[in-house]
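>>> Need a 3D model of the following:
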Amino acid sequence: MEKRDPLPINIKFYHAPDMQCWKGRIDGTAETELRWHQHVQPLNLVAPFKQSLEGCVILLGFPCDEGVKRNGGRTGAAQGPAALRDALCNLPVFYPDLSIYDAGDIVCRENDLKTAQVQLAAAVKRICEHGAFPLVLGGGHEVTYGHYRGIAESIRHESGARRVGTVNFDAHFDNREPKGSEPNSGTGFWQIAKDCKEENHPFHYLALGIQKTSNTPSLFNTAHQTGTQYVLAEHFTKDDQHIPQGLIAAFIEAVDSIYLTIDLDVFAAAYAPGVSAPAYSGILPDRVFFECLDSLFNSGKVVSMDIAELNPDFDIDNRTARLAASLIFHVIARLADRH
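A predicted model of the protein is given here:
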């Protein structure tokens, strides 16, 4: 079996944070007047850390849509991290004691997606090993495999077995078998399942918001064969919310750590038009969704998160970017509650 330890972070694939992007409205400098662009601090991942990062949130961009292109999706998600940072700038700071750092970007050079994913894994691993919470800004959903590998590697040497589970809010399973050896934005969970089998680890995957119009019967068969648990988008209603909540509760009990990924195409296109593959009848960013999100974070087991598929080229009035920013704002509140 091939060696899977991430390489050290290669500066060819790493862009240090550019704090010039963090600018916006200034109401004052008192703690109660701050906005995110006044609160976020830079962090260089290839330099020695001079401060403790325990309990901090680290923003890390993955401006890549090479996997989307390979998967036949609409390119443009490589601009997602920049658009999301811009949408975050003017958010108010309600939790000044929770430090938030921008660690820059892991980039995909010369269409080399495999190496970019290895580099993302190395960056996530370093963040996790310093006790911080990685919040990765995509980019296409090819972010999944590298992000997961970083988490898996970070806990591999901890004492005792750790069961890592992935929760994916998505219209798609993203469990396609790669053509040849080339991964894409739709192969992440097939790759993870393959790794788990080779490493003799259980494969824990819960997909929330799946649509039959977005997945072939073959992909449903793959989900069943790999033991994937899922909830269809049609069950994200007030009357049926016990269905996703029940599976979430059982999933939380079955794992020790949770990697959460939110593909913005899980939401109805009216709320998230700026994505690589819009889902016109997707779920709503309503109370049912946020109660599911809160159940995950209330467990205390979510150790990392990303937001994928923001495509500014197709956004309307920054609607999708603002939705993604509001999700991060909500998550920051949940993380602040831990302290």
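
>>> Could you use CA atoms for every contact and neighbour count after this?
Will do.

>>> what's the lengthiest helix in the chain packed up against?
Looking across the chain with DSSP state H, the single longest helix is helix 319-337. Counting contacts by 3 or more CA pairs under 8 Å, 6 or more residues apart in numbering; DSSP states H and E, helix 319-337 packs against helix 80-88, helix 287-298.

>>> Quick one: the helices in this structure, in order.
Secondary structure of the chain (DSSP H): helices located at 36-39, 66-70, 80-88, 113-129, 143-156, 188-198, 217-225, 242-254, 287-298, 319-337.

>>> Leaving out sequence neighbours, find the closest residue to the spatially most central residue of the chain.
By CA atoms, centre = their mean, the chain has its centre lying nearest to residue 306, at 1.5 Å. Distances taken as CA to CA, 6 or more residues apart in numbering place residue 136 nearest to residue 306, at 4.4 Å, with adjacent residues excluded.

>>> Could you also give me the structure for this second sequence? I'd like to compare it with the first:
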Amino acid sequence: MNRKVSLIGAPTDIGAGARGASMGPEALRVANIQSMLEAHGLEVADRGNLSGPANPWLPPVDGYRHLKEVVAWNRAVHEAMYAELALGRLPILLGGDHCLGLGSISAVARHCREAGKKLRVLWLDAHADFNTSVLTPSGNIHGMPVACLCGHGPQELIEIGGTVPAISPKVVRQIGIRSVDPGEKRFVHEMGLEVFDMRYIDEMGMRHTMELALATLDEKTHLHVSFDVDFLDPDIAPGVGTTVPGGPTYREAQLCMEMIADTGRLASLDVMELNPALDIRNKTAELAVDLIESLFGKSTLMRA
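Modelled structure (predicted):
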């Protein structure tokens, strides 16, 4: 794993249905994400926060809320993530709402194309985020980034990575899904997205789920993890705007992160949708940092 890490704050809730995710980057810093990473021998550069348009909090237009502002933020994220990858560093995007996964993953995909690498994206989330303007009940673009990455969305968004589609659905593994809109469900099936929903995890266990999600990784694979904090059960992670009961437990989440770490392939990370306004004494941010520590090699015992 790359030992040079860059933190990039994206303080916006532009694509969300609740205010507050804009405070997520600072909450993660307050929870000592930088010192935790440094304690594991990583060289950490905090690049500070990106800037972009304020949230105008307007109703949807033609099925999209705040499209112009979402485009601006995603362009900023794309350029920042791409610049860190070009420097040979491991970027961690501190969100911000999950619409920013579009800018982040399109930058990773661009880097992989230029470096001749394969891409695997693990989308840890309660939601499939595969809506379109036709399917969405809300117009909130944080429900659309995976669809946009796969080429289904407004021209201004799907072209951000320079290639349309930015990725194939085949590179994505979605884990922890338990809330999908009816039309979105059909679209996920049509596109062949690989989804390990909570029923699958209940029946087969997190270990088997992660073995499949991580299968066929090799030294030419760039592994990107897009971690939406609402992936976790809200009993342990209340600080998100779109809680869905029945998510992974603390131990299931730890196993997920530890198995990712075991691959040694993690090369970029998003930490999204943390909403301190809905949290209890920064509990969710501290849990997120604890899980990120496992992603970077924390384990109970020495393991080969």
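
>>> Can you calculate the TM-score here?
TM-score for the superposed chains, counting by TM-score structural alignment, normalised by the length of structure 2: 0.80, backed by 272 aligned residues with a CA RMSD of 2.8 Å.

>>> that older thread, could you look over the helices and strands packed on helix 319-337 of structure 1 and pick the most buried one?
Burial of those is given as mean neighbour count (mean count of other CA atoms under 10 Å); helix 80-88 ranks first at a mean of 24.

>>> ok now it, how far from the chain's centre?
Relative to its chain's centre, helix 80-88 of structure 1 lies at 14 Å (CA atoms, centre = their mean, to the nearest Å).

>>> swap in stretch 183-197 of structure 1?
15 Å.

>>> swap in stretch 40-58 of structure 2?
That offset, for stretch 40-58 of structure 2, works out to 14 Å (CA atoms, centre = their mean).

>>> Go through it and flag the buried ones.
Neighbour counts over stretch 40-58 of structure 2 (16 or more other CA atoms under 10 Å) mark 42, 44, 49, 52, 55 as buried.

>>> so who does the aligned residue in structure 1 for residue 123 of structure 2 touch?
In structure 1, residue 123 of structure 2 lines up with residue 168, judged by TM-score structural alignment. By CA atoms under 8 Å, 6 or more residues apart in numbering, the residues touching residue 168 of structure 1 are 205, 206, 207, 208, 260, 261, 262, 263.

>>> What is the most widely separated pair among those?
205 and 263 (14.7 Å; CA to CA).

>>> circling back: my read is that the residue nearest to the centre of structure 1 contacts residue 262, right?
Yes: shown here, residue 306 of structure 1 and residue 262 form a contact pair, counting by CA atoms under 8 Å, at 6.3 Å.

>>> which residues do the two both contact?
By CA under 8 Å, 6+ apart, no residue touches both residue 306 of structure 1 and residue 262.

>>> Residue 55 of structure 1 versus residue 65 of structure 1, what's the distance?
Residue 65 of structure 1 is 30 Å from residue 55 of structure 1, where distance means CA to CA, to the nearest Å.

>>> Those two: which has the busier surroundings?
residue 65 (31 against 18; other CA atoms under 10 Å).

>>> follow-up on the earlier one: and residue 270 of structure 1, which of the helices of structure 1 is closest to it?
The nearest among these, by CA to CA, is helix 319-337 at 8.8 Å.

>>> in that closest one, what counts as buried?
Buried, per 16+ other CA under 10 Å, within helix 319-337 of structure 1: 319-325, 327-329, 331-332, 334-336.

>>> Looking at the residues you listed, which is nearest residue 287 of structure 1?
Checking these against residue 287 of structure 1 with CA to CA, the nearest one is residue 327 at 12.5 Å.

>>> excluding its backbone neighbours, what's nearest the residue in structure 1 that residue 143 of structure 2 lines up against?
The alignment partner of residue 143 of structure 2 in structure 1, by TM-score structural alignment, is residue 186. Once flanking residues are discounted, residue 186 of structure 1 sits nearest to residue 174: 4.0 Å by CA to CA, 6+ apart.

>>> how much space is there between that neighbour and residue 223 of structure 1?
In this view, residue 174 of structure 1 and residue 223 of structure 1 are 10 Å apart by CA to CA.

>>> Need the residues touching each of the two.
Counting by CA under 8 Å, 6+ apart, nothing touches both residue 174 of structure 1 and residue 223.

>>> Other residues contacting stretch 330-339 of structure 1?
95, 98, 294, 297, 298, 300.
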